[in-house]
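*Asks:* Predicted structure and sequence below. I'll ask about it afterward.
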Amino acid sequence: MQPISLPPRLLMGPGPINCYPRVLTAMSTQLVGQYDPAMTDYMNDTMALYRRVFNTQNQQTFLIDGTSRAGIEAALVSCLEPGDKVLIPIFGRFGHLLAEIAERADAEVHTIEVPWGEVFDPQQIEDAIKKVQPKLLAVVQGDTSTTMFQPLEELGTICRAHDVLFYTDATASIGGNPLNVDEWQIDAVTVGLQKCLGGPSGSAPITLSDRFVEVVRKRAHVEAGIRDAHHESASGLRIRSNYFDLPMIMDYWGEERLNHHTEAATMLFGSRECAVQLLSEGQDAVLLRHQLAGDAMLKGIQAMGLKPFGDLKHKMSNVVGIHIPDNVDGEKVRHDLLHLFNIEIGTSFGPLKGKVWRIGTMGYNARQDAVLHTLQSLETVLRRAGFVLPAGEAVDAAMLVYAGER
């Protein structure tokens, strides 16, 4: 029966991270009715802000109420009909997630894989598209399980050449790495707030091209504002999910305001503030801040005598993987960082479980003091665990990055 009281953690893992204070303030705002003009004005405002965040002119840019996984499911379940072919390049845990969701939609799922720590060359993906001839290419832009960043710039042109829809999950990368939806000809993008956007998990911004909207609209049925639950579209079965039915959600966010759900107002306020934070600071400035923090953390890790994981040419700016030294108990290091210094870093999944730490520098925590405090604390914990390392050089290396000397 006591009030919530949590320890003052510094969340330096792969997400979630500490929220921007202005986001928390926005989320304490009192509610109004879901059709109050003040509320619908903020819905429209949020749509306009996220068009700028996504760098798109897409009219259909809004929020899915739920975590980033809800956005993924809405995009895939609304697009894919049973038997549709989907191609999923997998380079980490979240590629497997896309495949699972597509399988649950009874799509015909085709995957290609590279070892964890690598990404795909565009030619590999085009070759697979020619072979599979899918309806949809679904790829993760940044996969925090491996810290890798898949280049997307050429994939949109490839997909248009082969009449393939192009979807990406950019939850882990947006805000800390470039994402130019229109320029790169991406048809659908879903993200979450809990990484570089600096908010809590629970809302999934989404943007849809006219091409994508046309496909999912063919599965929608409206007669006098009432959907015919028994009718099937000319192209196949109706969308199996009510909650994740994108045409219904588009009608809710559109001028019709057709009732679908009650908008999660508190999450909308937080989502809006995440966008305001990014855009008021400036996208280029935010990208630079994440790049500096990521570079400083990487140089500090290397100066400590630790080995980064994966192909560093394709590392996300906002998270670094670190091989756990053979003579070090990785979980004890994480335990001591958490309980002695109130700092959380991450472990990993699948083939990397117990072999790699992951340290994030995202959103509100992509700042110099958080980087330096984490490096100094990690050095102390490692030294106390018996790991031999050059004292003080990690922080010095990071400070050189911030000074523009490395």
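*Replies:* Ah, there it is.
*Asks:* contacts and neighbour counts: CA atoms only from here.
*Replies:* Noted.
*Asks:* Could you report the neighbour count for Phe120?
*Replies:* By the criterion of other CA atoms under 10 Å, Phe120 has 18 neighbours.
*Asks:* Next: Ala385.
*Replies:* Neighbours of Ala385 (other CA under 10 Å): 15.
*Asks:* Wait, it touches Val328, no?
*Replies:* Yes - the pair Ala385 / Val328 is scored as a contact, 7.1 Å apart, by CA atoms under 8 Å.
*Asks:* all strands of the stretch 251-400 of the chain, in order?
*Replies:* Under the criterion DSSP state E, counting those that start in this stretch, the stretch 251-400 of the chain contains strands at 319-323, 343-344, 356-360.
*Asks:* Redo those strands as a markdown table? Include distance to Ala303 and mean neighbour count.
*Replies:* Converted to a markdown table, the strands of the stretch 251-400 of the chain look like this (distance: least, CA to CA, whole Å; neighbours: other CA atoms under 10 Å):
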| stretch | distance to Ala303 | mean neighbour count |
| --- | --- | --- |
| strand 319-323 | 13 | 26 |
| strand 343-344 | 20 | 23 |
| strand 356-360 | 15 | 27 |
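*Asks:* next, the one to line up against it:
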Amino acid sequence: MSRFDPRLLLDPPRYPADRYAPLADRIKRLFATTQSDVVFVQAEAILALEAVATSIARPGLVAVNVVTSPYGAWFGTWLARAGATVHQVSAAAGQPIEAAAVSACLDRLPHVDIVAAVHAESSNGALNPLGALAALARSREALFVVDAVASVGGHPIDFDRHDIDIAVIGAQKGLAGPAGVSAVAVSARAWAHIDALPDFAPSSLSLAELKRNWLDRGRLALPGTPPALEFWALDAALDRVEAEGIEQVIARHRQAARASRAGLRALGVEPWIAADDAASALVTSAPVPEGVHADALIADVAKLGVGLLPGFGEIEGKIVRLDHTGLHASFDAVLANVTAFGAVLERWGASVDVGAAVRAVREIYAL
């Protein structure tokens, strides 16, 4: 078996300055937007999310922040740290938010400046109702901020149609790209909001500084020392996505989710998120059986060559995640996830039907 030569990672050529603007425009097409700007954050998406929160919040502003995982909770913490008054609307552990709960929170407040939410959760498999949340934000003339890090490539994100003001993406999930560079789409309304606030530059968390040093200078060379490897990898990932077609990438994730959920049900296991339209296309979560330790379950499945993921946050130890993200959104990966999970449950004495699960997966893929 050949081994990757790590020396291939050394001494990469610089990413050409004249390619950054076209790269940003390619990302705009993923967002289905002609009305926003895209800026790059030269770090993983968690820093881009912190930069957004830090750039839009100040004392006197009011935010309604949806929490469906630790990521949402962190975003609320960053908003509060910057001085905003934050009202958290939390879902049941590991579940998507109910739009009615957000509406009720908004109704209690005389004024709201910001509404923020994660779109699709890779940590638990929840899918939040993007359209309904966008409509609620717009009804209060609030900025609508979306963490689309996991959802891009797995779900359509219509930035302009939903009047999204800020969205953050990373390429490492549905796009199967690098984790070390991220992008933020910003509407004109969001820029006006940011420009009206006191700036805190120089700072790697300042979107205003990114705007001045890149957008306002004609989108030429990025400030700082851009990581060449990450930008070449992002370029290559977009090449692959565009060759397949973003609609087909999304369809492939949806098919993988349908097959995973059908396979679990045929196995005799109800997915953690019961409603199909409330489940992410990136991962499918399954409950850990009573009396079973999640780590032991994951370790036994790993012996079969399959990597299940643990739960994250409140649902740690309660679920395992079947990963069908990026290149794992395929028949082979889905079938391996479902059958390995079923085989281990069967070995431990659970009443499951692995054969029925295989047939259910094959049926979704018409095989």
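*Replies:* Received, thanks. The shown structure was predicted, so the numbers you read here are calculated from the model rather than taken from an experiment.
*Asks:* on that earlier part again, switch the strands of the stretch 251-400 of the first structure over to CSV; also include distance to Gln185 of the first structure.
*Replies:* Compiled in CSV, those are given as follows (distance: least, CA to CA, whole Å):
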stretch, distance to Gln185 of the first structure
strand 319-323, 26
strand 343-344, 37
strand 356-360, 29
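*Asks:* Where in the second structure does the biggest helix by length in the first structure fall?
*Replies:* When the first structure is parsed with DSSP state H, its longest helix is helix 283-303. On the second structure, the counterpart of helix 283-303 of the first structure by TM-score structural alignment is residues 246-266.
*Asks:* Mind reading off the mean deviation between the matching stretch and the first structure?
*Replies:* Average distance, stretch 246-266 of the second structure versus aligned residues of the first structure after superposition (mean CA distance after the TM-score superposition for the first structure): 1.1 Å.
*Asks:* Just give the number of residues close to the aligned partner of Leu282 of the second structure in the first structure.
*Replies:* If you follow Leu282 of the second structure across to the first structure using TM-score structural alignment, you land on Asn318. Using other CA under 10 Å, Asn318 of the first structure has 33 neighbouring residues.
*Asks:* So what touches the match of helix 283-303 of the first structure?
*Replies:* 30, 153-156, 174, 241, 270-271, 280-284, 286, 322, 324-326, 329-331, 334-335, 338, 353-354, 356-362, 364-365 (CA atoms under 8 Å, 6 or more residues apart in numbering).
*Asks:* distance between the ends of stretch 144-159 of the first structure?
*Replies:* One end of stretch 144-159 of the first structure sits 25 Å from the other (CA to CA, to the nearest Å).
*Asks:* Helices along the first structure, start to end?
*Replies:* 21-26, 37-54, 68-79, 93-104, 122-132, 155-161, 210-217, 246-253, 265-281, 283-303, 330-341, 368-384, 393-402.
*Asks:* Pick the most deeply packed of these.
*Replies:* Across these, averaging neighbours per residue (mean count of other CA atoms under 10 Å) puts helix 68-79 on top, at a mean of 25.
*Asks:* dump the residue contacts of the most centrally placed residue in the first structure.
*Replies:* Nearest to the mean C-alpha position of the first structure, by CA atoms, centre = their mean, lies Thr171 at 0.8 Å. Residues near Thr171 of the first structure by CA under 8 Å, 6+ apart: Ser68, Gly142, Thr190, Val191, Gly192, Leu193, Lys195.
*Asks:* so the first one makes contact with Ser201?
*Replies:* Yes - with contact taken as CA under 8 Å, Ser68 of the first structure and Ser201 are classed as touching, separated by 7.3 Å.
*Asks:* that older thread, TSV for the helices of the first structure, including distance to Thr111 of the first structure?
*Replies:* Below are the helices of the first structure laid out as TSV (distance: least, CA to CA, whole Å):
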stretch	distance to Thr111 of the first structure
helix 21-26	38
helix 37-54	27
helix 68-79	15
helix 93-104	8
helix 122-132	9
helix 155-161	16
helix 210-217	21
helix 246-253	25
helix 265-281	33
helix 283-303	31
helix 330-341	32
helix 368-384	37
helix 393-402	39
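*Asks:* what about these, which gets the closest to Glu183 of the first structure?
*Replies:* Glu183 of the first structure lies closest, by CA to CA, to one member of those: helix 155-161, at 8.8 Å.
*Asks:* can you list the residues that contact that closest one?
*Replies:* Against helix 155-161 of the first structure from outside (CA under 8 Å, 6+ apart): Pro122, Ile125, Glu126, Leu137, Leu165, Phe166, Trp184, Gln185, Ile186.
*Asks:* do stretch 371-383 of the first structure as well
*Replies:* 12, 293, 296-297, 300-301, 304, 328, 333, 336-337, 341, 343, 361, 365, 388-389, 391-392, 394-395, 398-399.
*Asks:* Pull the distance from stretch 394-404 of the first structure to the chain's centre.
*Replies:* 28 Å (CA atoms, centre = their mean, to the nearest Å).
*Asks:* List of residues touching that stretch?
*Replies:* 292, 295-297, 299-304, 368, 371-372, 375-376, 379, 406.
*Asks:* Stretch 85-95 of the first structure now?
*Replies:* By CA under 8 Å, 6+ apart, stretch 85-95 of the first structure touches 96, 98-99, 102, 107-120, 125, 128-129, 132-140, 143, 145-146, 349-350.
*Asks:* switch the cut-off to 7 Å
*Replies:* Residues outside stretch 85-95 of the first structure that contact it (CA atoms under 7 Å, 6 or more residues apart in numbering) are 96, 99, 107-116, 118-119, 134-140, 143, 145-146.
*Asks:* What's the PyMOL syntax to select whichever of those residues are buried?
*Replies:* Remark: buried members of these, expressed as a PyMOL selection using 16 or more other CA atoms under 10 Å:
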select buried, resi 96+99+107+108+109+110+113+116+118+119+134+135+136+137+138+139+140+143+145+146
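*Asks:* In strands, which of the contacts of stretch 85-95 of the first structure fall?
*Replies:* Counting by DSSP state E, the contacts of stretch 85-95 of the first structure place Glu108, Val109, His110, Thr111, Ile112, Glu113, Leu136, Leu137, Ala138, Val139, Val140, Asp143 in strands.
*Asks:* quick one: which of these is nearest Glu256 of the first structure?
*Replies:* Leu136 (29.2 Å).
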